[in-house]
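Peer 1: Mind looking at a prediction? Sequence and model below.
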Amino acid sequence: MTTASAPSPSRSAPPAVAAVPVHQRVAELAAAHIGSWQEGYLNDRSQAVAALARLRRGAGREAGETPDLWSLIDTGPLHTPAEETRPLSEQELVRAENALHTALTLWAFHQQSRSTPMHRRHTRERPGGLGAAIRRLMPADGVDEPVRKRLVRAGTAPDLVTLAQRLRDIVALLRREDVPLDYALLAGQLYLWQWPDGPAAVRRSWGRSFHEQRRTQPACDDTTTPDTDKDAS
């Protein structure tokens, strides 16, 4: 895993988009990692429980600050072009790895001691974006301004590390209320966020997600079971 610090947005534009956009490759890799760990964790498999505990320690921190995760988060698919994809530049790889690290560690923090999946893929019927998740924390007939301001504050973060820390505060609220989030979607957005004009585009996506959830009926989650404390430390 590349150990560079989260870079500041550069003035250069990303290279020409491949057949499979980089942010989509990041999202798919995040989904693959989380899907395996989440299934194992919910079935109390020791390897997955241990992996989640390691991941949690990296939440809100730069990718290079947690060497313990270098062997855990497999970024090999980003380095090996698949069919109809091109090799990624060093700048793209660093940003993709930063986004993947941030999304996976936030999910681990969210999933801690929860007995139902905290990563849930977005669908039209059940919006799963960050804005939609924030909206579900609010009453159906009003807006909780302090909560809404947390989303706004995250969107105005000056760098990825600050954004990760502010997202961790939001995830703490989601975790408390058992509100899931599409972490694959978030991973792709975190990649885009690091490019010029990326923060503005991601903020618009979060805003649309917020209003999309408001227009839908409250989502009915699967029946939940009592929380466990198998890794509450």
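Peer 2: Arrived safely.
Peer 1: contacts and neighbour counts: CA atoms only from here.
Peer 2: Will do.
Peer 1: Name the residues of stretch 108-124 that are buried.
Peer 2: The neighbour-count check on stretch 108-124 (16 or more other CA atoms under 10 Å) flags 108-122 as buried.
Peer 1: chain center to that stretch, what's the gap?
Peer 2: Its chain's C-alpha centre and that of stretch 108-124 lie 11 Å apart, by CA atoms, centre = their mean, to the nearest Å.
Peer 1: repeat for stretch 152-165
Peer 2: Using CA atoms, centre = their mean, the offset of stretch 152-165 from its chain centre is 13 Å.
Peer 1: What is the end-to-end distance of it?
Peer 2: Stretch 152-165 stretches 14 Å from its first residue to its last (CA to CA, to the nearest Å).
Peer 1: this is the other structure I want to compare:
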Amino acid sequence: MSSSPNVNGPAPHAGLMSCVGATANRLQHNYLDRSHTPAGAEARAHLAELRKFSSFDVATSPIALEHILMLMQPPLNEQELGRGQEPSPSERAAFHALSLFGLHMQSATKPMHETGTSFAVACGKLFANSTSRSIKPRFDAMQAAGDEVSRITHLRSLVSLLRSQGIAFDYGRFASDLRALDYPAKRNGVLLRWGRDFARGAYRAAQEHTTDTPN
């Protein structure tokens, strides 16, 4: 069962983290808990479109960006919406976070948006629970990516692996981190925190496995 959405919700035109988190929560609630209602059918259609958008370049996909901006409830505040010829950092982050969420929710039977669990902690859990030797090299390649296109390609691969193991994370927080990566002064801080979170997630998962394993 997914967590019930906040009836009151964030204030209108909230910040990026609240907007993306509330939108992901609403979609997964309708998809999982109201699947046989019109709201459930609508959620399935939206998630399918988001999944399709995960391979798009936001800078050259104005209709896809428009769809995502209109899907967000509450909408981004005026300070975070773009005004020039390029998407704003918040628009880019919302686009990538929600399109990857659509990919993560494909055939899901439980919530893939989990408030409070960072993306990198989830990847650490994936590493600890997997027999594949490719998880950490994939994560490291994403960390070392020199441009957004390469980073998103690696993120898409990691989210597909997380989906296969049913490991969730916080998409509101993820969107906030993606926005920070657009700023050179903040980028290293985010990547450093992701590295720590990856180690923390791996350690916790290993400890849980040890505790659950019979003597």
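Peer 2: Here it is on my side, so go on. From a predicted model like this one, the values you see are computed outputs, not experimental measurements.
Peer 1: And the TM-score between these chains?
Peer 2: In this superposition the chains share a TM-score of 0.75, using TM-score structural alignment, normalised by the length of the second structure; 185 aligned residues with a CA RMSD of 2.7 Å.
Peer 1: which two in the buried residues of stretch 108-124 of the first structure are spaced the farthest apart?
Peer 2: Comparing all pairs in those by CA to CA, the longest separation belongs to 113 and 122, at 22.5 Å.
Peer 1: what residues are up against the residue nearest the centre of the second structure?
Peer 2: For the second structure, residue 171 is the residue whose C-alpha lies nearest the centre (CA atoms, centre = their mean; 3.8 Å). Going by CA atoms under 8 Å, 6 or more residues apart in numbering, residue 171 of the second structure touches 17, 20-21, 24, 97-98, 101, 113-115, 119.
Peer 1: which among those residues gets closest to residue 53 of the second structure?
Peer 2: residue 98 (9.0 Å).
Peer 1: got a list of what the residue lying closest to that closest one once chain neighbours are set aside touches?
Peer 2: Computed as CA to CA, 6 or more residues apart in numbering, the closest residue to residue 98 of the second structure that is not its neighbour in sequence is residue 50, at 6.6 Å. The contact partners of residue 50 of the second structure, taken as CA under 8 Å, 6+ apart, are 68, 98-103.
Peer 1: at 7 Å what do you get?
Peer 2: Contacts for residue 50 of the second structure were tallied using CA atoms under 7 Å, 6 or more residues apart in numbering; they are 98-99, 102.
Peer 1: Give me the aligned partner of it over in the first structure.
Peer 2: Superposed on the first structure with TM-score structural alignment, residue 50 of the second structure falls opposite residue 55.
Peer 1: Distance of its match relative to residue 134 of the first structure?
Peer 2: 23 Å.
Peer 1: How about residue 196 of the first structure?
Peer 2: Applying CA to CA, the value for residue 196 of the first structure to residue 134 of the first structure is 26 Å.
Peer 1: what's the helix or strand for the counterpart of residue 212 of the first structure in the second structure?
Peer 2: Matched across to the second structure, residue 212 of the first structure falls on residue 200, judged by TM-score structural alignment. Following DSSP states H and E, one finds residue 200 of the second structure within helix 184-212.
Peer 1: got the buried residues for that helix?
Peer 2: Neighbour counts using 16+ other CA under 10 Å place 190-191, 194-195, 197-203, 205-206 of helix 184-212 of the second structure among the buried residues.
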